[in-house]
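>>> What shape does this take:
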Amino acid sequence: MLNFSTSLHHHVLKVTLGLVMALVSQVLSAGVVIDGSRQIYPEHRREITVRLTNDDQTAPRLVKAWLDNGGSDQSPETSDVPFSLSPPVFRLDSGKSQVMRLSYTRQPLPADRESVFWLNVLEVPPSANEFDPALEEGNRNQLRFAFRIRTKVFFRPAGLPGTPEGAHEQLRWTLDRNAKEPALVVHNPSAYHVTFNDVALAMGAAPGAKKFAVDSGMVEPRATLRLPVRQALPRVPADAQVDFAYINDFGAFSAPIRAALQR
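Model prediction:
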């Protein structure tokens, strides 16, 4: 049987852990939201705008934004991209929005295909004592976490053949039957990026054919992408198909698409 001091110790520990978890869950709530899951930059535009909103109704955020060319470890100081972003650092008050202006600096980019870059938005919540200097010193110690959001920016040159909505129709699918890591291999001859969602290998043309899930990803223009199958494959029938959806310019999923598997 536990004595009183042991029970009290456990009770205090439980309450303390509860307070810590409450603090962490409160601090971990990100507030900044980007308008749109991707941005399209047509070459003829002088600039595009990106709207950020602080959905946290109780506290402001410090926001720092920059672009990189695909390296997630690139900082604003090490990133080298042909774009300028204004403002790159700002305070975003609770419930308020801020528009950032993204401008192409006219440094050369491929004219026969899209290029992709990444917009980074880093938000840092304030510490309590920044807004209440009267807080006692013992209450000023808090956990603070910075959140970074990365979204794609597609630079789209003028005069590209075809349309982004029709790029999926040009894809060519083949199956690599490597015993250790079978994969669907997709070649994209179009000038546009195609980002996939819910890719699967269907073991036959019938609607109820068994499906094997495949990793998703993005295939670049004039490029090939390997999408590993997530489990060992049995013998693949001659009428095997590929089921997939893609993500459009507005960040929405297309209707399910079935494509032929090339031999």
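>>> CA atoms for contacts and neighbours, from now on please.
Fine.
>>> who's in contact with the host helix or strand of residue 66?
Secondary structure from DSSP states H and E places residue 66 in strand 61-68. Residues outside strand 61-68 that contact it (C-alpha atoms under 8 Å, 6 or more residues apart in numbering): 31-32, 54, 74-76, 79-81, 83, 85, 88-94, 117-126.
>>> I'd like the structure of this one too, to check against the first:
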Amino acid sequence: MRSSVLALLFFACASQAGVIIGGTRFVFAENKKSISVTLKNRSAQTWLISSKISSGSAWPGNDGAVRPVIPFSATPPLFALHGNSENIIRLVGSGAELAQDRETLFMLSIAAIPSGKAPPGSVQMAVRSNLKLFYRPADLPGDPARAYQALGWQRTARGLTVENNTPYFVTLFKLSINGEAIDNPGVVAPFSKRQTPWCQASSRCQLSWQSLNDYGRVMPAVVTSVYTTSQGVSSRVITSASPSR
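Next up, the predicted model:
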């Protein structure tokens, strides 16, 4: 029991006072050859940093996507980040072809692994962060920061369908339905419809959701009511939509 408690304490301390990643999401624009991710170690301890890039199919809403060839490499893939220092991971494009009419989502996974031996009676734990990495072709129409405001919702026999007619991925953040928060709502892929099991039992579904812009800023909430008419037709009425600033 004592070891378990210490392990949890170590995890909490490491995630708050250890390695800090300079961003929660990253955009790799088509005209870039590489982008950098900054890491800062605020502790006195040395951490081993391991990074890799994989497909973005782990996020709900993109789990059925065709897994593309990974067109990036993270360098260095493994290095020591000494106490009270900083370093960068460089994401380098390989030139592999991706869709040019929409974004493609990948996962940047960064693990901070404690070096050295654990103190007697304690357990050291690695901390892994899975971050969104978007490949964005040049000259896509529209504003990616406003794409979440254009989502369309409809009732079906299986729940709610959400449609994204923009070329950008929309991250559903702080989504609530009839006042209840939805855990890990995921994303809505570009030019796609996503069927969800949400709001099956109610004839009226009031939704509130936010999203994140390229810099991780939380965007203003949109509130929408979706209901079923006497003819069984789903309707969508926006009751409140705060503009982006």
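>>> still on that earlier bit, structure 2: matching residues for the strand holding residue 66 of structure 1?
Counting by TM-score structural alignment, strand 61-68 of structure 1 pairs with residues 47-54 of structure 2.
>>> And the matching stretch, what's buried?
Neighbour-count burial for stretch 47-54 of structure 2 flags 47, 49-54 (criterion: 16 or more other C-alpha atoms under 10 Å).
>>> Average offset of it relative to structure 1?
The superposed stretch 47-54 of structure 2 is, by mean C-alpha distance after the TM-score superposition for structure 1, a mean 0.6 Å from where its aligned residues fall in structure 1.
>>> list the contacts for residue 20 of structure 2?
By C-alpha under 8 Å, 6+ apart, the contact set of residue 20 of structure 2 is 39-42.
>>> I'd like to know how many residues surround the closest residue to residue 131 of structure 2 other than its chain neighbours.
Once flanking residues are discounted, residue 131 of structure 2 sits nearest to residue 108: 5.0 Å by C-alpha to C-alpha, 6 or more residues apart in numbering. Residue 108 of structure 2 has 22 neighbours, counted by other C-alpha atoms under 10 Å.
>>> Give the aligned equivalent of residue 108 of structure 2 in structure 1.
Match for residue 108 of structure 2 (TM-score structural alignment): residue 119.
>>> Could you check how far its match is from residue 109 of structure 1?
17 Å (C-alpha to C-alpha, to the nearest Å).
>>> what do you get for residue 220 of structure 1?
Look at residue 220 of structure 1 and residue 109 of structure 1: by C-alpha to C-alpha, they are 15 Å apart.
>>> Give me the more crowded residue out of these two.
Higher neighbour count among residue 220 of structure 1 and residue 109: residue 220, with 21 against 13, using other C-alpha under 10 Å.
>>> ok, that one touching residue 193?
Yes: counting by C-alpha atoms under 8 Å, residue 193 is a contact partner of residue 220 of structure 1 at 4.7 Å.
>>> Confirm residue 147 of structure 2 sits in a helix?
Yes: counting by DSSP: H, G, I helix; E, B strand; the rest coil, residue 147 of structure 2 is found in a helix.
>>> Enumerate every residue touching it.
166, 168-170.
>>> how about JSON lines for those, with distance to residue 92 of structure 2 and neighbour count added?
Output for the contacts of residue 147 of structure 2, formatted as JSON lines (distance: C-alpha to C-alpha, whole Å; neighbours: other C-alpha atoms under 10 Å):
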{"residue": "166", "distance to residue 92 of structure 2": "27", "neighbour count": "24"}
{"residue": "168", "distance to residue 92 of structure 2": "22", "neighbour count": "27"}
{"residue": "169", "distance to residue 92 of structure 2": "22", "neighbour count": "24"}
{"residue": "170", "distance to residue 92 of structure 2": "24", "neighbour count": "26"}
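>>> So which of these are in strands?
Among the contacts of residue 147 of structure 2, the ones falling in strands (DSSP state E) are residue 170.
>>> Next, count neighbours for the closest residue to residue 50 of structure 2 other than its chain neighbours.
What sits nearest to residue 50 of structure 2 in space, not counting adjacent residues and going by C-alpha to C-alpha, 6+ apart, is residue 78, at 4.6 Å. Using other C-alpha under 10 Å, residue 78 of structure 2 has 16 neighbouring residues.
>>> Can you tell me what residue 78 of structure 2 aligns to in structure 1?
Using TM-score structural alignment, the partner of residue 78 of structure 2 in structure 1 is residue 89.
>>> counterpart of residue 94 of structure 2 in structure 1?
Match for residue 94 of structure 2 (TM-score structural alignment): residue 105.
>>> Just the buried residues of the contacts of strand 61-68 of structure 1.
Neighbour counting with 16+ other C-alpha under 10 Å marks 31-32, 54, 79, 83, 85, 89, 92-94, 117-126 as buried within the contacts of strand 61-68 of structure 1.
>>> list the contacts for the alignment partner in structure 1 of residue 141 of structure 2?
Under the alignment by TM-score structural alignment, residue 141 of structure 2 pairs with residue 161 in structure 1. Neighbour list for residue 161 of structure 1: 190-191 [criterion: C-alpha under 8 Å, 6+ apart].
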